[in-house]
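Student: following is a predicted model, sequence given first.
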Amino acid sequence: MEATNLLSTLELLCAPKKLDRERGEDQLNNISLTSDEVKLVSSWIEEKLEGLSNWEDVFGGITAAIILLRNVDYGSLVDIGIVGKLEDQVVQCHDNPEFRVRIAAGQLMGSLCRHAGLSLFNRYLPTVIQGVITNLERNTEAPVSEAELSLRELNIAKEHSTNLSSSSLSIFHDTAGWKNLETWMKCLQEMVSNLPSKDFIKVDKTNILELTFKAVQHVNRFVRETGYDVLSTMISRHLCYTEPEAKEPTYINVATQLVKGLSDNWSQVRMAASRAVRTLFEVDPPSGFTRDDIYPILLPAMCLNRYYVAEGVRIYSQDTWCRVTQGEGRRLLGQYLVPAVDYYIQQSDADNHAVREASCASMAEIVTKLDSKLLLPCVGKLLDALIVCFGDESWPVRDAACVALGSLISTFPNETRASGHDDLMASQFLRNLNDSIPSVRDGAAKSIAAILKSVDDQNLFQHYINHIVEKIDGLSKQPKESHGAESSRVSGKGPGASHVTVHSGDAAHDSRHTDQVMYSCGSLAPKLQKGRKGGGCHDGLHQRTSEPWEEADGAIRLIGQISNMFPNRVTDDLIEQLLKGCEYRNYTHYPYFLETGKHNL
């Protein structure tokens, strides 16, 4: 290849546009370099790294060095002297203000460690550890980035808006960048992943593990996420024991740290921890330990995340559960039921409403899928936790708690009455049956029908029939201008379903949901304080009074569920009530009421 063409390819590595840089990488990767061309590229790399001024030049030089190490014989690179210069200069690149340069520098250090082995790893390790330690704490007097300034402006705006419920300090620490900490952690990950396994076993992991544990507990969620990625890499390199046959207590410590990540308020952190958990189960446990030692620690959180609102976490967790349990999930959950129940109850009190919803779904699962004899000692604890969630200010949580309670009470009606709920919580279920959210009303109707089927209580049955008559008669009081969520648009059930209320007409311009700050699902606003109004696409904390048509809608949903459970009890009077409700057509939302009536008829 002509020198001019080779230089043109190299200059593409320093192009301002990412597409051009990637094109340069592809071209250089596909070139079979002669010894003279290797020397030319080496000289070009030295020139680019010596300047340390323009970030694109430095980035291009590092990229070319990584490609050389990948495609050219390492011994020949040592002979021409480029390796020694790279080993010395690459550390300086971590002072570059451009994060892409620092990330590339970490990749280059990993490539060098792959070839040079333990000696170079031990040479770099103190510098990397010091880089992490130095950046673990923020210098509040240092200049801040534009993103951080925006967050501070948001905090100032909070003082003038009742809709912003989060503390400025919490938002600032949990979202703002933390200098070079993340890139130093990525560098450590590259070094660990590239060091040959036979060499990594000889490394003293005490400082690395201590540093990683600090990172996964850091106040900033980006640092926690990177920390779990590093931990996952270290687990894959047999972090949990020094020698293949040695016994190390770090196996339990690692599992304890992982469960904190599986319970994190940020979905990205949960995902990183989930990847690390899968890796932990893919690696054989150290001698003297079995998976039974970490099952009670990790299984409850793994099980709960199968219902988490973030789709990526939910699907990944479901797949991990299948891989780990191999069809024995029900047996394992029954075996470790007590820690699972305790974890679900703990998570039902989490600040993040999406976590509370997932915990209710998990409690419903163990009630419906496990032997009732196993659950009997836990009924009281489950009942108390679900009753609290039944009154949650977030409607998806109320909905999930209602479904779970319906399953629990229908399975243990006597135990529920023994706990002081003689009417089997009829008043609470009727409150949900009257809710302004269609899916909440539907869940309440199904739960009530399941409870009625489990007990032979004519008084309780008549109590619900009286409610149906009362609410359908109440349609005569429905104003012409009605409000509410259309059932066809809010039809999702369970975690991950869309819980968005569609507003129309004057309601679409209501100040409560106009020009307000919005947040990421399951992250900032929902996690900060349980039950407070904070915005976000799942905000169900503003609970308006239900209208007569919505209460009647719940009543005919109950008629439909009763007809499924008790076909012989569907009398002409009930059908008359349903048809009577469909006669009222003087309000805006009557088509949606008719839709429910038609479905249940």
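Tutor: Noted; the coordinates are in hand.
Student: C-alpha from now on. contacts and neighbour counts both.
Tutor: OK.
Student: ok, Thr134 - how many residues close by?
Tutor: 13 (other Cα atoms under 10 Å).
Student: can you tell me which residues contact Gly531?
Tutor: His353, Asp392, Glu393, Ser394, Leu541 (Cα atoms under 8 Å, 6 or more residues apart in numbering).
Student: which one (most neighbours) among those?
Tutor: That'd be His353 among the contacts of Gly531, by other Cα under 10 Å, with 34 neighbours.
Student: and the gap between that residue and Asn265?
Tutor: Per Cα to Cα, to the nearest Å, His353 is found 10 Å from Asn265.
Student: with Glu470 instead?
Tutor: 43 Å.
Student: so for those two, which sits in the more crowded spot?
Tutor: Asn265 (23 against 15).
Student: my guess is the more buried one meets Gly522, correct?
Tutor: Yes. The pair Asn265 / Gly522 is scored as a contact, 7.1 Å apart, by Cα atoms under 8 Å.
Student: between the two, what contacts are shared?
Tutor: Asn352.
Student: buried residues, the helix or strand hosting Asn253. List them.
Tutor: Under the criterion of DSSP states H and E, Asn253 resides in helix 250-262. If you call a residue buried by 16 or more other Cα atoms under 10 Å, then helix 250-262 has these buried ones: Tyr251, Val254, Ala255, Gln257, Leu258, Val259, Lys260, Gly261, Leu262.
Student: ok, residues contacting it?
Tutor: Residues contacting helix 250-262 (Cα under 8 Å, 6+ apart): 213, 216, 228, 240-241, 269-274, 276-277, 285-286, 293-294, 297-298, 301-302, 305.
Student: let's bring in a second model and compare:
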Amino acid sequence: MLMQKKQSIMDFSTIDRSLLSLTRRHPPLPPDVLQLSQSLLDLLSSSSSNNNNVDSPPSVVTTQPEYISGIQRLLSLGSERWEPLAVGLCLAAHCIEYHVSSLLRHTDDEKHGGGVYAEGPRIPQVNPSSSTPPATHATTTPPRSMDGLSSESPIFDLLHSLPPTIHANIEHPEPRVRSLVARTVGAYASITTGLAVHILHGEGRGWGDDVKTRIGQLQPKRREVHDAILKSLKVHFEWKRPGVEVEWNERERGDATTIDDDNQIAGDGTAEPPRISKASDGALDDTTGWRALETNLHALAAYIDGCCVTPVVVVDDDNDEDHTRETYTGSYLSEQLHLLTTTTTTTTDNWFLAGLHYCSVTHVNRHVRAASSAVLGVIVTSCKQCRAYDLLLDSPFRNVVKESLYANLADNWSQVRMSGSVLCRTFVEALLMIYRRREEEKNHGIPKEEEEDLTEFELAVGDMVPMLLPRMCLNRFYLAQGVKLYSQDTWKIVFGGKQEPPQQEGHGGEGEEEGGLHSSETTRGGGGMGAVARNAAPLCRYYSKMCDADNHAVREAACQGVAELAQKLGKHPLYAEYLSPYVTMLLQALLMCFHDESWPVRDEACLACGTFCLAYAEECAPELPTLYERWTEQLTDQIWSVREDAAVALGDAITAYGPEMMEKVLALIRKKLPAARDQPAMSREEYKRLQNDASAHTGTQLYSCGSLAPKLRKGGAGRIGCSSCALDRPKAPWEASDGCVYLIRELCIRFADKDNTAREDVVIGDAVLLPIMTELSDVCRLSHYPQSDDLRTTLWRQLPPIARALGKRRFKGMYLDLFIELLSKNIDDRFNCASQLSIHAAGQCAEELANLIGHGIFRGRMAEVGGADAFDRVMAERKREHMTLQAAGGFVGATQFSPFGPPMAGVVR
């Protein structure tokens, strides 16, 4: 059943696959549909076989009357089943796009649409294949199929037949059909405006008057498509405005536009509109799509992007060649500029900007908000191409974009935040281009003296900097990989910087973007770091507010952003003073996050506080008792990474506050390290029975990060998390010992060597360290509880950095014998009583220690405790692992990578 369902899925990735999908549908499609699908497949196959270049698309099949008539036939067969209609739209859009690639082969990309952002798979896109022509911007040399265009060309028949199909199906019940209708609208606008512009430029070899007549007949049809979209949008904009029912009743009956029961514009009735759009299937939530509104927005975005933008020189003042201007015939703005320039309530066009504002800022549905951002983005691109700079600099449209960015860049849904990020980059790039062109015209590229201390971003964006910059900063740390990576690239584009991924500070630390808050003497205005420093006030206020946001992913990103401020600005000689007045406010926000229900938030807040203590020790001193209490709580947390990062933060505190803090941390280690001795005894079998007890896991509430259940109540400090504190298990004693292992590592790395210590007045000598290490080895020998393997795994992972910090001679002489016997037994595991994690960690530890001390010496020490054979076996296994990595194109010691991030170079997957 599962295989049958998988085989029957519609595949729109290529035109041949979409046709093949028709033959696999269950229940089967009518015979005439299957026969037509097979005939079109035969045409594609014969075209590919007759083509000399197998890598180039079939340029003949898209102009054959049989192929285009087959597309029209598919479109007409979609009345009973949606599949033929969808495939027909896919083929029609692809055919038109292929002709557009020929029509615009000499057109610069900047003069054509920049593409419409559509989140996820909601707008299917046909990818090139051996039998598939390319999209609009082809990488291969486009054909010259439009040069010999005649009035009898079958492409005209297709173009004349498409508008009724678009009108009838733009609110189709099937979302895939609606998405393909939107794509077809874009292709239709692209070819019709492209043909008109070709005539204006005097191009089109061999085009007679009859061809120009047929092209002229297409323009009203294109406008009809656009008018139908706007009419539907206007109706939905009116329905979705708050209080529209009251306003509707208050209107004069003769002026009201009404909707009948079938969701058609009646015009002659005066009944009240329904409270729920029938075309949206009553969807009033934030998850499902709003059928007509969402698709109309996508179609409008595709239409605007498809309109060809090519300047045409016009001579004014009685053919005086000294007085010329450029017009952009065919562009969206040349025909619909009035929609973007009216704001008064007495104007009938006021609804457009007001509707876009409502849908992009306050609409309840996330898909609608994302689609509205896409519309704003293509309008910004059109303004940039047509040089309609006033719309982007000072107009009601700029205000709509500003408020949309304000809302969408901080939206709770990642897909809306992503669409806002795309709009942000498009808008900022347009403003930067305008600023650079105007400065080049006025000052020949030389900045004014009063502007040398500001970045181009600050000068171009102007009054929007306090709103835009904090959101751009925070989204570089957002949990969703798409938003994070895209925002990081946007930052690099705007401010420059190395094209490198974020690096991890410390051991669990915050992301530090090399291409982000950089500062250079050659960078105007100090680059990103200078812009952040000058706008520290709004940035810090925004970060503080986001630390108390309802979304745990936002709180986590805010904590990382705060840590970055302390790391970058706090240690900078020029910009540290800019952040100093806001340290207390940021520190209070981080302290609140220590109580968060979401452990990643607590983790990031813990690290950020340690970083602040390093950068602003004096300002943080009043809160040090509270911070120390929070760090010690985190050191015994149930999550191992939280324990590790608490140790890192305590190490930062010692570096910041010196011997007094060192004594408190040593007392903490002496108290908490033996805690594993108090762990209740339990056999491994009892532990497994407890974990596998069905009654303990039956009939309980299911929780996850994506669940709506935890969002029904607030906990902790009044915020929503991804888990409930009421469901947390108690802390186990052995976890305190585990946290002390990380803390011992931090002490050794930072303060064990007097010649390389973080503070000259803090050095941990053997008289202090040896008793602690002895206690550590004794605690790790305990085996009366099943989690003892987890504690030993932590020890084996931290012992190599401890050994390197102490130095070869010191570690070999005083500390190796404390752990060599335990290490040998863990590697050997003759009685199969150790976990595979601890065995692997022990083997890796043995290899690293052998590399430090010397293989011969280390093997001799292992032989003294009877572990020589086990050591030899481990070394042989490690050697095979390294050879396998090298054979696969990887490298020894490769860092782990996220499956959701960009592919790593040199790693074969």
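Tutor: Yes, it's here. Treat the numbers as computed from the prediction; the structure is a model and nothing was measured.
Student: now the equivalent of Tyr587 of structure 1 over in structure 2: how far from Trp413 of structure 2?
Tutor: With TM-score structural alignment as the criterion, Tyr587 of structure 1 lines up with Tyr785 in structure 2. Distance, Tyr785 of structure 2 to Trp413 of structure 2, using Cα to Cα: 43 Å.
Student: what about Arg222 of structure 2, neighbour count?
Tutor: Arg222 of structure 2, neighbours per other Cα under 10 Å, totals 22.
Student: next one: Thr287 of structure 2
Tutor: For Thr287 of structure 2, using other Cα under 10 Å, the count is 12.
Student: for it, helix, strand, or coil?
Tutor: coil (DSSP: H, G, I helix; E, B strand; the rest coil).
Student: in structure 1, what residue corresponds to it?
Tutor: By TM-score structural alignment, Thr287 of structure 2 lines up with Thr175.
Student: before we move on, what about Ser360 of structure 2?
Tutor: So, by TM-score structural alignment, Ser360 of structure 2 is matched to Val216.
Student: so what's that match up against?
Tutor: Val216 of structure 1 touches Val223, Arg224, Glu225, Thr226, Gly227, Tyr228, Gln257, Gly261, counting by Cα under 8 Å, 6+ apart.
Student: switch to 10 Å and redo it
Tutor: For Val216 of structure 1, the contacting residues are 222-231, 257-258, 260-261, 269, 273, by Cα atoms under 10 Å, 6 or more residues apart in numbering.
Student: closest to Ser410 of structure 1 out of the residues you listed?
Tutor: Checking the contacts of Val216 of structure 1 against Ser410 of structure 1 by Cα to Cα gives Lys260 as the nearest, at 33.7 Å.
Student: so what corresponds to the closest one in structure 2?
Tutor: That one, Lys260 of structure 1, aligns with Ala407 by TM-score structural alignment.
Student: circling back to that earlier point, what touches both of His353 and Asn265 of structure 1?
Tutor: If you check His353 of structure 1 and Asn265 against Cα under 10 Å, 6+ apart, the residues they both contact are Gly522, Ser523, Pro526, Lys527, Leu528.
Student: can you pick the most crowded of the residues you listed?
Tutor: Pro526 (31 neighbours).
Student: what's the separation between the match of Ser360 of structure 2 and Cys322 of structure 1?
Tutor: 26 Å.
Student: in terms of helices and strands, where is the aligned residue in structure 2 for Gln346 of structure 1?
Tutor: Aligned by TM-score structural alignment, Gln346 of structure 1 pairs with Lys545 of structure 2. Taking DSSP H and E as the definition, one finds Lys545 of structure 2 inside helix 536-546.
Student: remind me what that helix packs against, helices and strands.
Tutor: helix 465-475, helix 527-534, helix 552-568, helix 576-579, helix 583-593 (3 or more Cα pairs under 10 Å, 6 or more residues apart in numbering; DSSP states H and E).
Student: and the helix or strand just after the last one, what's buried?
Tutor: Pointing back at helix 583-593 of structure 2 there. Moving toward the C-terminus from helix 583-593 of structure 2, the next helix or strand (DSSP H and E) is helix 599-615. For helix 599-615 of structure 2, the buried set under the neighbour-count rule, 16+ other Cα under 10 Å, comprises 599-615.
Student: which residue numbers in structure 1 does the helix or strand that helix 599-615 of structure 2 is followed by align to?
Tutor: Going down the chain from helix 599-615 of structure 2, the next helix or strand is helix 617-620, by DSSP H and E. The alignment of helix 617-620 of structure 2 onto structure 1 (TM-score structural alignment) covers residues 413-416.
Student: what's that stretch in contact with?
Tutor: Stretch 413-416 of structure 1 is contacted from outside by 376, 379-380, 383, 406-410, 419, 421-425, 451-452, 454-455, using Cα under 10 Å, 6+ apart.
Student: hang on, the earlier thing: now the buried residues of helix 250-262 of structure 1 as CSV including distance to Asp435 of structure 1?
Tutor: As requested, the buried residues of helix 250-262 of structure 1 are arranged in CSV below (distance: Cα to Cα, whole Å):
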residue, distance to Asp435 of structure 1
Tyr251, 48
Val254, 44
Ala255, 42
Gln257, 40
Leu258, 38
Val259, 36
Lys260, 35
Gly261, 35
Leu262, 32
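Student: that older thread, and the angle for the helix holding Lys545 of structure 2 with helix 527-534?
Tutor: For helix 536-546 of structure 2 against helix 527-534, the angle by axes from the mean of the first three to the mean of the last three Cα atoms, to 10 degrees is 80 degrees.
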